[in-house]
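Enquirer: What follows is a predicted protein model with its sequence.
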Amino acid sequence: MTKRSARPFSGTGRDWLAGVFAAACAAAAFLGAALLYANGQQQKENERLALFWNRYASMYYEMNGGWSGLAERLAADWNRYGGDGEAVAVWAAGAAEPVAAAGDRRTAARSGGKPVLADGRIVGHTRAAAHTGRLLDGSEPALALVVAGLTFSGWLAADNRRRRRLQRPLDRLAGRVMRLAETRYDVGSEAALRPRPRSSSAHGEGAYGGAHGEGAAGAPGRWPSAAHSAIRRDVSQVAEAEAALDRLEERLRRLETVRRTMVADIAHELRTPIAVMRAQLDHALQSGDSLPPAKIATLHDEAYRMSKLVRDLQELALADSGRLPLEMDWFSLSDMLASIVETLGAAAETDGVAVRLDCPGPVQIYADRIRIQQVFVNLLGNAIRHGRTEVAVTAGIRDGEIEVAIADDGIGIEEEELPRLFDRFYRGGASVAASGGAGDMPSGDAFGGGAAGPDSRKAGGLGLGLAIAKEYVTAHGGTIAVSSRWGEGTVFTVRLPVMTPV
């Protein structure tokens, strides 16, 4: 799965409304703060004016001994000390009307009165205030719009960062699910476990609904292109995650089925030899007679089958856990193939099958000699067993790798059986049984003894041979593949890496 980069903001309508609400709140808060500041400044100015004109009235009374002539003097001094929008009024003690006033009386009347003191007694009071009309001028609303815009941009940026922080773990989780869903397991039916193609509901009219699916890409007038692309990405992510979960669910179901089948197969394979051995031993114990050599040989064969099954399962378990021991060494693969062909070919000639080796030059390989030998003994034994007249073994270096192909002219394997041929415990249909495609793996000493064990020429088996061969090849960093045409024959191809001697 390709790693997605962080996507730009593509929020829903609710996210945009939240951003607009935050911007409106920020603008309102700014205007409120501006009003409070302007009101505070107005109160400070009123207090300054009240103190100034109260001191003016007090000094006039002390200097003149009364309020006579204050109106004329205040009118003259107002031009020097008064300002636009300001007002002042002076009342004598107990008088209902001011003895002197300047500016707007109504403005002055709205302010609080301050007593005029002279010689320690109250001789009147003054009121002074400034009237500016509006507390805010035209700059504050403009600044409020700027604050709203900055808040909205900051909201979008913060929301985008939040989405990205949340998206990263979701992407990692989706990636793990998809990788798990795409992983192939050699246990069970690999054809059934292969990732399925996405359904039309993931991409197409099922994902977007009719004209808003793939066909809508050519109609940019329906939605804005950016919003359309964002919605397509969101739906695509959801569809991919759902498809991956579907594949994972199917794989787990298949693996559970394989597990149950495997347990049943192993129990069946063990039950038969154990039953045979127990029956013969019980009969010998009851009769008191010693077992004849023929029956001892039968018991030996059954014990061999059980030990072989246990050994094969142990090898698979080690391979699964990555702990398959390999005793690596340099040896001649061409000499090994020649020895295998010579040994197995001699027995094949009695059945009318000719085995031919084509290896133009020496091929050296760094590998586990015993396990590589088991692989080719298994493949060549299957080919000889089911070839009609000829089996061809070719070896050489191609495209920087060692390639060994074993081809027979048997009846072949049907195409639908090929993907599952290397599955464990898969014995397939009649074509696989006829071609020996899923035969069991010979033991480590099978080649030295010239046979693959007591049941080496029996058809069928547990279906572990090719699975083990594949694990051995994979453990060496190689690959194994099969191709076949029904009625014409089968070709197994093993490719192993070429390593340079140290």
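Expert: Cool, the structure landed. Numbers count the residues shown, from 1 in each chain.

Enquirer: Please count neighbours and contacts with C-alpha atoms only from this point.
Expert: OK.

Enquirer: Just the element for Ser111, please.
Expert: Using DSSP states H and E, Ser111 falls within no helix or strand.

Enquirer: That one is in contact with Ala128, isn't it?
Expert: Yes - here Ser111 reaches Ala128: they are 6.3 Å apart, a contact under Cα atoms under 8 Å.

Enquirer: which residues are common contacts for those two?
Expert: Any residue near both Ser111 and Ala128 by Cα atoms under 8 Å, 6 or more residues apart in numbering counts here, and that gives Asn46.

Enquirer: Looking at these two, which has the bigger crowd around it?
Expert: Neighbours per residue, other Cα atoms under 10 Å: of Ser111 and Ala128, the larger number sits with Ala128, 31 against 19.

Enquirer: need the contact list for the more buried one.
Expert: Here Ala128 is in contact with 46, 49-50, 53, 86-89, 107-109, 111-113 (Cα under 8 Å, 6+ apart).

Enquirer: For my notes, confirm it occurs in a strand.
Expert: Yes - per DSSP: H, G, I helix; E, B strand; the rest coil, Ala128 lies within a strand segment.

Enquirer: so what's it closest to, chain neighbours aside?
Expert: Val88 (4.2 Å; Cα to Cα, 6 or more residues apart in numbering).

Enquirer: Please pull up the helix or strand immediately following whatever helix or strand the one you found lives in.
Expert: Using DSSP H and E, Val88 maps to strand 86-92. Downstream of strand 86-92, the first helix or strand assigned by DSSP H and E is strand 100-103.

Enquirer: So what touches that following strand?
Expert: Strand 100-103 is contacted from outside by Leu70, Ala71, Leu74, Ala75, Trp78, Gly85, Glu86, Ala87, Val88, Ala89, Val90, Trp91, using Cα under 8 Å, 6+ apart.

Enquirer: Let's see that with 7 Å instead.
Expert: Leu70, Ala71, Ala75, Trp78, Glu86, Ala87, Val88, Ala89, Val90 (Cα atoms under 7 Å, 6 or more residues apart in numbering).

Enquirer: tell me how far the next helix or strand after it is from the chain's mean position?
Expert: Downstream of strand 100-103, the next assigned helix or strand under DSSP H and E is helix 105-109. Chain-centre distance of helix 105-109: 74 Å, with Cα atoms, centre = their mean, to the nearest Å.

Enquirer: now swap in stretch 14-23 and tell me
Expert: 30 Å.

Enquirer: Any buried residues in that stretch, and which?
Expert: Gly19, Val20, Ala22, Ala23 (16 or more other Cα atoms under 10 Å).

Enquirer: quick one: which of these is nearest Arg232?
Expert: Gly19 (23.2 Å; Cα to Cα).

Enquirer: Tell me who's in contact with Gly487.
Expert: Under the criterion of Cα under 7 Å, 6+ apart, the neighbours of Gly487 are Gly410, Ile411, Gly412.

Enquirer: and here's the other structure:
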Amino acid sequence: MSARLPLRLFASHTAVAVVGALVAYLTVRLLAPHLFDQRMGMMSDDMPGMGPATGAQVHAAFRTALDTALLVGTLAGVGAAGVLAAVATRRLLRPLDAVRTATRRIAAGRYDGDVPLPTEPELAALATDVNTLAHALADTEARRTRLLGEVAHEMRTPLTALDGYVEGLIDGVFTASPDTLASLSEELRRLHRLADDLSSLSRAQEQRLDLHLVDTDLTDLARRAAARLTPQFDDAHLTLTVDADPVVPVHADPDRITQVLTNLLGNALLATSAGGTVTVTARGSGSRGEVVVTDTGVGLAGQDIERVFERFYRAPGQPRRSAGSGVGLTIARGIARGHGGDVTASSPGRGQGASFTLVLPLRPPS
């Protein structure tokens, strides 16, 4: 297993210092005696008639030889340390250069090609993070491109209908009767709802929701949402029941949470045939409160449980009796996550009903 980067840096710096000192020592050790002998010989040649050198002369010769040896040894040590430091630096910068190249490529909009993983664990972790970022940006770009196509597809139907009505009015095929104008108004409302939903979706996914958080009761919000939709359930010949704790205190935006609950109840209404049952359960458990909307409707296959939260996704076999834009669950999950909670789905299988659960953190006791 490779050593950690701090240890490797410490070892490399220590090696540079040791090599420099060793080269300097060996140079002085090998060169100083020779220079000293050479200096003493020069003094004897300069003064052939004199006797043995005095102490001052020996001291001067030794100092001169030592200074020269130290100068040469220091230069040799610095040179050797510089070479070793350059090698160590190059080895360290090579993976960093690869990361820099990858980040420039990502900034230019090219997300292909992973950064090779170096042997150092810290640099390998950095390269892994850059690769993860590139993959996430590539996925985001793919989803953005897909969103444009999905929005164009969703807008095509009402625009085609509007174009047909307008051409019919121009050609005299249709008359400007209340029924024709009502059809035009319905298609325009559908486009308006799509625009509003896309705006909410954008804010939810970018965590820019305008939340007005207050202390509220999740049970009360669930009961109010169910009461508001009770006439529609009665018209569809469905049984709507509410089973809730007396109080489930949360700190949330009541309007936004009501929007989530209304969406879950509306989906259950559309997914359940006449004679079926939809049950709303509100409970507080541990540190979280939850509202579960359970229906006896068409259910979900295992591969659809998460996909139903994708934009414009409709599970195979799901009835399309609504003029909705197909992003309601995506927005609902975004709102819940903006509160620190979530919306999840579960189902035993197709034809066996489904449950959607809104989870929010409980309000801490004051």
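Expert: Good, I have the coordinates. Note that the structure is a prediction, hence the values are computed from the model and not measured.

Enquirer: Any idea what the TM-score is?
Expert: Remark: TM-score between the superposed chains equals 0.71 [TM-score structural alignment, normalised by the length of structure 2]; 327 aligned residues with a Cα RMSD of 4.6 Å.

Enquirer: coming back round to it: how do the contacts of Ala128 of structure 1 look in structure 2, which are kept?
Expert: Mapping the contacts of Ala128 of structure 1 onto structure 2 (both residues aligned by TM-score structural alignment, their matches' Cα atoms under 8 Å) leaves no pair still in contact.

Enquirer: Can you classify the nearest residue to Ile122 of structure 1 once chain neighbours are set aside as helix, strand or coil?
Expert: Nearest residue to Ile122 of structure 1 in three dimensions, chain neighbours excluded: Val116, at 5.6 Å (Cα to Cα, 6+ apart). When classified by three-state DSSP, Val116 of structure 1 comes out as strand.

Enquirer: what does Thr281 of structure 2 align to in structure 1?
Expert: Taking TM-score structural alignment, Thr281 of structure 2 has Thr394 as its aligned residue in structure 1.

Enquirer: can you tell me the helix or strand for that match?
Expert: Using DSSP H and E, Thr394 of structure 1 falls in strand 390-398.

Enquirer: Same question for Arg91 of structure 2.
Expert: Arg91 of structure 2 belongs to helix 55-107, assigned by DSSP H and E.

Enquirer: need the next SSE after that helix, C-terminal direction.
Expert: helix 121-171.

Enquirer: just to revisit the earlier point, quick one, what contacts the match of Thr281 of structure 2?
Expert: With contacts defined as Cα under 7 Å, 6+ apart, Thr394 of structure 1 is in contact with Leu357, Asp358, Cys359, Val404, Ala405, Ile406.

Enquirer: Residue most distant from the centroid, structure 2?
Expert: Computed with Cα atoms, centre = their mean, the residue of structure 2 farthest from its C-alpha average is Gly49, at 90.4 Å.

Enquirer: Can you tell me how far that one is from Ala61 of structure 2?
Expert: From Gly49 of structure 2 over to Ala61 of structure 2 the distance is 19 Å, taken as Cα to Cα, to the nearest Å.

Enquirer: Gly289 of structure 2 now?
Expert: 92 Å.

Enquirer: Helices along structure 1, start to end?
Expert: For structure 1, the helices defined by DSSP state H cover 13-64, 70-81, 105-109, 139-182, 190-193, 205-208, 225-287, 293-320, 333-349, 369-386, 430-435, 446-449, 465-475.

Enquirer: can you put those helices in a markdown table and add distance to Arg398 of structure 1?
Expert: As requested, the helices of structure 1 are exported to a markdown table (distance: least, Cα to Cα, whole Å):
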| stretch | distance to Arg398 of structure 1 |
| --- | --- |
| helix 13-64 | 60 |
| helix 70-81 | 107 |
| helix 105-109 | 105 |
| helix 139-182 | 30 |
| helix 190-193 | 28 |
| helix 205-208 | 46 |
| helix 225-287 | 36 |
| helix 293-320 | 27 |
| helix 333-349 | 15 |
| helix 369-386 | 18 |
| helix 430-435 | 27 |
| helix 446-449 | 27 |
| helix 465-475 | 17 |
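
Enquirer: Select, out of those, the one closest to Arg485 of structure 1.
Expert: Nearest of the helices of structure 1 (Cα to Cα): helix 430-435, 11.1 Å.

Enquirer: List the buried residues in the closest one.
Expert: Ser431, Val432, Ala433, Ala434, Ser435.

Enquirer: is it true that the last one touches Gly412?
Expert: Just to be clear, that refers to Ser435 of structure 1. Yes - the criterion here is Cα atoms under 7 Å, and Ser435 of structure 1 meets it with Gly412 at 6.2 Å.

Enquirer: ok so, going back, need the contact list for the residue nearest to Ala128 of structure 1.
Expert: Ala101, Ala102, Gly103, Ala108, Arg127, Ala128, Ala129.

Enquirer: Can you name every helix or strand that the helix holding Arg91 of structure 2 contacts?
Expert: helix 5-46 (3 or more Cα pairs under 7 Å, 6 or more residues apart in numbering; DSSP states H and E).

Enquirer: okay, the angle between the helix it packs on and helix 121-171?
Expert: Relative orientation of helix 5-46 of structure 2 versus helix 121-171 (axes from the mean of the first three to the mean of the last three Cα atoms, to 10 degrees): 130 degrees.

Enquirer: The residue nearest to Ile122 of structure 1 and Arg495 of structure 1, how far apart?
Expert: From Val116 of structure 1 to Arg495 of structure 1 the distance is 113 Å (Cα to Cα).

Enquirer: follow-up on the earlier one: how about the helices of structure 1, which one is nearest Ala6 of structure 1?
Expert: helix 139-182 (6.5 Å).

Enquirer: How far off centre is that closest one?
Expert: With Cα atoms, centre = their mean, you get 19 Å for helix 139-182 of structure 1.

Enquirer: Structure 2: which residue goes with Leu309 of structure 1?
Expert: That one, Leu309 of structure 1, aligns with Leu194 by TM-score structural alignment.

Enquirer: Can you report how many residues neighbour the nearest residue to that match once chain neighbours are set aside?
Expert: In this structure, Leu194 of structure 2 finds its nearest non-sequential neighbour in Ser325, 5.5 Å apart by Cα to Cα, 6+ apart. The burial count assigned to Ser325 of structure 2 is 20, neighbours taken as other Cα under 10 Å.

Enquirer: right, and Ser325 of structure 2 touches Asp196 too?
Expert: No - contact criterion Cα under 7 Å: Ser325 of structure 2 and Asp196 do not qualify, at 9.6 Å.

Enquirer: if I look at the residue lying closest to Ala202 of structure 1 once chain neighbours are set aside, how far off is Ile231 of structure 1?
Expert: Once flanking residues are discounted, Ala202 of structure 1 sits nearest to Ala239: 4.7 Å by Cα to Cα, 6+ apart. Here Ala239 of structure 1 is placed at a distance of 12 Å from Ile231 of structure 1 (Cα to Cα).
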